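S.K.: Provided below for reference: sequence and predicted model.
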Amino acid sequence: MSRLLVTLLVILVVVVGGLFLLSSRAHEVPQTQVEKAVSLDNLS
């Protein structure tokens, strides 16, 4: 194999591995609903 082909294969493996690593780390955090007590004294 030529050096160019080996270099391209190494770069391809590194890029695919990096994409796999980043995709496995990204997790969505579910939203939490926060309820807060509000006083009604301010409404009058």
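M.R.: Cool, got the structure.

S.K.: From now on I want contacts and neighbour counts done on CA atoms only, so please keep to that.
M.R.: OK.

S.K.: Identify the residues contacting residue 31.
M.R.: By C-alpha atoms under 8 Å, 6 or more residues apart in numbering, residue 31 lies in contact with nothing.

S.K.: Just the element for it, please.
M.R.: Using DSSP states H and E, residue 31 is not contained in any helix or strand.

S.K.: let's bring in a second one:
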Amino acid sequence: MSRLVVTLVVILVVVVGGLFVLSGMAQEKSPVRVEKVVPLANLSN
């Protein structure tokens, strides 16, 4: 095989491997409830 084909195959393997690593790192986080005080003056507008 030529060097170009070998280089393209190596790049493809690295990209696909990186996608698998990134997909394994994705984790869902539960939402955090944040309570904030709202002054009554802001509600009267």
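M.R.: Now that the structure is in, tell me what you want to look at. Just so you know, these numbers come straight off a predicted model, no measurement behind them.

S.K.: How alike are these chains, TM-score-wise?
M.R.: The TM-score (TM-score structural alignment, normalised by the length of structure 1) is 0.66; 35 aligned residues with a C-alpha RMSD of 1.6 Å.

S.K.: ok, average deviation of the longest helix that structure 2 contains from structure 1?
M.R.: As assigned by DSSP state H, the longest helix anywhere in structure 2 is helix 3-25. On superposition with structure 1, the mean distance recorded for helix 3-25 of structure 2 (mean C-alpha distance after the TM-score superposition for structure 1) is 0.3 Å.

S.K.: Which secondary structure elements does that helix sit against?
M.R.: Using 3 or more C-alpha pairs under 8 Å, 6 or more residues apart in numbering; DSSP states H and E, no helix or strand is in contact with helix 3-25 of structure 2.

S.K.: mind checking how far the residue nearest the centre of structure 2 is from residue 20 of structure 2?
M.R.: By C-alpha atoms, centre = their mean, structure 2 has its centre lying nearest to residue 26, at 6.5 Å. According to C-alpha to C-alpha, to the nearest Å, residue 26 of structure 2 stands 10 Å off from residue 20 of structure 2.
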